[in-house]
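Asks: Just to be clear, the model below is a prediction. Sequence and coordinates:
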Amino acid sequence: MRLIVLSHFVWLLFFNATVFAEIKGEGIDYTANGTTLKGYLAYDDAIKGQRPGILVVHEWWGHNEYARKRARMLAELGYVALAVDMYGDGKTAAHPKQAGEFAQALLNNMETAQNRFIAALELIKKQQSVDATKIAAIGYCLGGGIVLTMARNGVDLAGVASFHGSLTTKEPAKPGKVKAKVLVFHGEADEFVTAEQVKAFQAEMKNAQVDLELVTYPGVKHSFTNPEADNLAKKFDLPLAYNEAADKDSWAKLQVFFKQIFANFSASKNK
């Protein structure tokens, strides 16, 4: 009888440990040149040891729930993800005019943008659960353009992935400077990125000998990964549209990309 009770007690301990092991998400403040940046760190506390870290760079709306959601989705895949704050003080825009102003102010000072990105990079590298040699970055809309710029500038990343991001640049990539493998997802009906810009980007990456994979989706508009795109399009008369098929396909291809650049990583759950 005592053996049965003891076995039941051990089973309860195991059960409770399993139940309470879950995706954790927490706000985390950091700074760059005196500006407070408000990030969001997501991870699975049931995974043993160190794992790759992924930076998530937000759309032009700012660090909002969508960026945090993507960070949690990455945590579910076994990574540690940090949704970064590129605007400072956690600023978010409620209107496209304000979003445009925030984005333009950042893009007009790429030194500040890079300092903020590097601050986030150093923060995620310092996490005990992160393998500092295995870091990548993904970005949406504005964030897609940011991660591509960081790759062009030679920031030490294993890979970057851009979803419906800007492809243009004032300073094209130079041969030998880009360390990251590059993955780009683009909707062919995106009115913010022209076919000419796509061709120029491909030529730039080829000239710079960058390892590029470009995935395009016919008939797909800007912001195709964000389920809120349709509401935003209607509310503000913007050429945006969510596309479930492209969203799912791009997320699946991102996972393959990560398996390629983080070849030796395998998530191991505590048992």
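Replies: Structure's in. What do you need?
Asks: hey, let's count contacts and neighbours off CA atoms from now on
Replies: Will do.
Asks: how close does Met205 get to Gly144?
Replies: Computed as Cα to Cα, to the nearest Å, the Met205 to Gly144 distance reads 15 Å.
Asks: out of these two, which sits in the busier spot?
Replies: Between Met205 and Gly144, counted using other Cα atoms under 10 Å, the more crowded position is Gly144 (26 against 19).
Asks: residue boundaries of the helices in this structure?
Replies: Residue ranges of the helices in the chain, as given by DSSP state H, are 2-20, 65-76, 96-107, 110-125, 142-152, 195-207, 229-236, 244-261.
Asks: Identify the residue nearest Ala113 in space, chain neighbours excluded?
Replies: If the residues on either side of it in the chain are set aside, Ala113 comes closest to Leu106, at 6.1 Å by Cα to Cα, 6 or more residues apart in numbering.
Asks: what about versus this one:
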Amino acid sequence: MAALHLFKIEAKRQIHPILWVFLISLLLNLIFSSRSGDAIYSDLNVLMNQCIGLYLPIYIFIDFYRDMYVGMNLLNHMVPVRTSLHFVIKALVLALGVIAIWATSLIQVFFSEQGLYAVRMQSSSHPVMGIWYITAAKFASVGCGLAIVGLAAALGRRISCKRLAIAAMIGIVAGITLVLFWLNQHGAAHPGQWMLGTSSIESYKQYAGFLTINFPEPYMNSDIYDTVRWDSVGINAAVALAVSLVAGRMFNSSKYEVYGKLGA
């Protein structure tokens, strides 16, 4: 019951920061999907996705810092649950919000005449598998991204100086993300050609945590299913699991509380 109570508290706290992004994304995707043939709407769509793609990881990072390092949300910490469970519940609530916002982008993918499904997926060799891939890749990405930020918060709590802690947290997130990017690039068919944070229909998206990557095929008439990277999904999922376990153990350690009190 305590865990459910904490989930409700966290969900109520996150509803406003997530809801306004969800509504804006839903409205603009509905507009853009009906006007996808206009270049200006296409450019605005890319800009919107990039802004949301920047906002969400930054918001999540700040939220983890304020809650798990500074301890500003006192009501959360008053619920009698282990810190690792607090971390899991926070990550679950944020994951649901991020997935809900991402789901609005599927309006363009599947219902726009210039969307990914109509232009590339429908004529590919495995359109249904493509749908499964899009879903699995995003879910693994969100889990991985949240786990990395959680690990950064757990390690940051061991540093008493707030400035050094923030620098260390940023370094951990950036470092692991760069390693994941390198692994994606290393396995790509055309590693020298890549784009970040785009809505390109030239290839399926790959992810390095929260970071969105496209490795476009040089020929648009190629089968888009050839750009599927299940190993990328597996890497993100494996990192999410491994990093979550490490972060959970750190959150439950006595050193976390000792250093945390000094850091707060």
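Replies: Noted; the coordinates are in hand. Note that the structure is predicted; figures quoted are calculated from it, not measured.
Asks: TM-score of the superposed pair?
Replies: These two chains, once laid on top of each other, score a TM-score of 0.30 by TM-score structural alignment, normalised by the length of structure 2; 136 aligned residues with a Cα RMSD of 6.2 Å.
Asks: before we move on, back to that, was I right about the residue nearest to Ala113 of structure 1 contacting Asn115?
Replies: No - with contact defined as Cα atoms under 8 Å, Leu106 of structure 1 does not count as touching Asn115 (11.2 Å).
Asks: Who has more neighbours out of the two?
Replies: The residue with more neighbours, out of Leu106 of structure 1 and Asn115, is Leu106; 18 against 15, by other Cα under 10 Å.
Asks: Is Gly159 of structure 1 in contact with Lys134, as I believe?
Replies: No - using Cα under 8 Å, Gly159 of structure 1 is not in contact with Lys134, being 9.2 Å away.
Asks: Which one of these two is surrounded by more residues?
Replies: Looking at Gly159 of structure 1 and Lys134 with other Cα under 10 Å, you find the greater number of neighbours at Gly159, namely 27 against 21.
Asks: What is the burial count for Ile24 of structure 2?
Replies: 15.
Asks: try Asp249 of structure 1
Replies: Here the number of neighbours of Asp249 of structure 1 (other Cα under 10 Å) works out to 14.
Asks: gap between it and Val256 of structure 1?
Replies: Taken as Cα to Cα, the spacing of Asp249 of structure 1 relative to Val256 of structure 1 amounts to 11 Å.
Asks: can you pull the contacts of Trp132 of structure 2?
Replies: Trp132 of structure 2 makes contact with no residue under the criterion Cα atoms under 8 Å, 6 or more residues apart in numbering.
Asks: does it count as helix, strand or coil?
Replies: helix (DSSP: H, G, I helix; E, B strand; the rest coil).
Asks: Now do the strands in the stretch 151-264 of structure 2.
Replies: Counting by DSSP state E, counting those that start in this stretch, the stretch 151-264 of structure 2 forms strands over residues 195-196, 205-208, 211-214, given from the N-terminal end onward.
Asks: Distance from the chain centre to the second one, please.
Replies: Distance, stretch centre to chain centre, for strand 205-208 of structure 2: 10 Å (Cα atoms, centre = their mean, to the nearest Å).
Asks: by contact count, what packs against that strand?
Replies: In terms of contacts (3 or more Cα pairs under 8 Å, 6 or more residues apart in numbering; DSSP states H and E), strand 205-208 of structure 2 is packed against helix 127-156, helix 162-187, strand 211-214, helix 230-252.
Asks: If we use 10 Å, what do you get?
Replies: Identification of packing neighbours for strand 205-208 of structure 2 by 3 or more Cα pairs under 10 Å, 6 or more residues apart in numbering; DSSP states H and E yields helix 127-156, helix 162-187, strand 195-196, strand 211-214, helix 230-252.
Asks: One more: the first one?
Replies: Judged by 3+ Cα pairs under 10 Å, 6+ apart, the packing partners of strand 195-196 of structure 2 are strand 205-208, strand 211-214.
Asks: contacting residues for Leu19 of structure 2?
Replies: Listed by Cα atoms under 10 Å, 6 or more residues apart in numbering, the contact partners of Leu19 of structure 2 are 25, 97, 100-101.
Asks: so how far is Ile58 of structure 2 from it?
Replies: Separation of Leu19 of structure 2 from Ile58 of structure 2 (Cα to Cα) stands at 16 Å.
Asks: How about Ala2 of structure 2?
Replies: 29 Å.
Asks: Check Trp102 of structure 2 too.
Replies: 16 Å.
Asks: ok, those two, which is more surrounded?
Replies: In this comparison of Trp102 of structure 2 against Ile58, neighbours counted by other Cα under 10 Å, the higher total goes to Trp102 at 18 against 12.
Asks: so that one touches Ile52, yeah?
Replies: Yes - using Cα atoms under 10 Å, Trp102 of structure 2 makes contact with Ile52 at a distance of 9.5 Å.
Asks: so what sits against both of those two?
Replies: Between them, Trp102 of structure 2 and Ile52 share the neighbouring residues 22, 25, with contact defined by Cα under 10 Å, 6+ apart.
Asks: still on that earlier bit, deepest in the core, which of the helices and strands packed on strand 195-196 of structure 2 is it.
Replies: A comparison of these by mean neighbour count, using mean count of other Cα atoms under 10 Å, puts strand 205-208 on top with a mean of 26.
Asks: Distance to Phe64 of structure 2, secondary structure and neighbour count added to the contacts of Leu19 of structure 2, as TSV?
Replies: Converted to TSV, the contacts of Leu19 of structure 2 look like this (distance: Cα to Cα, whole Å; DSSP: H, G, I helix; E, B strand; the rest coil; neighbours: other Cα atoms under 10 Å):
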residue	distance to Phe64 of structure 2	secondary structure	neighbour count
Ser25	23	helix	21
Gly97	15	helix	21
Ala100	20	helix	16
Ile101	19	helix	22
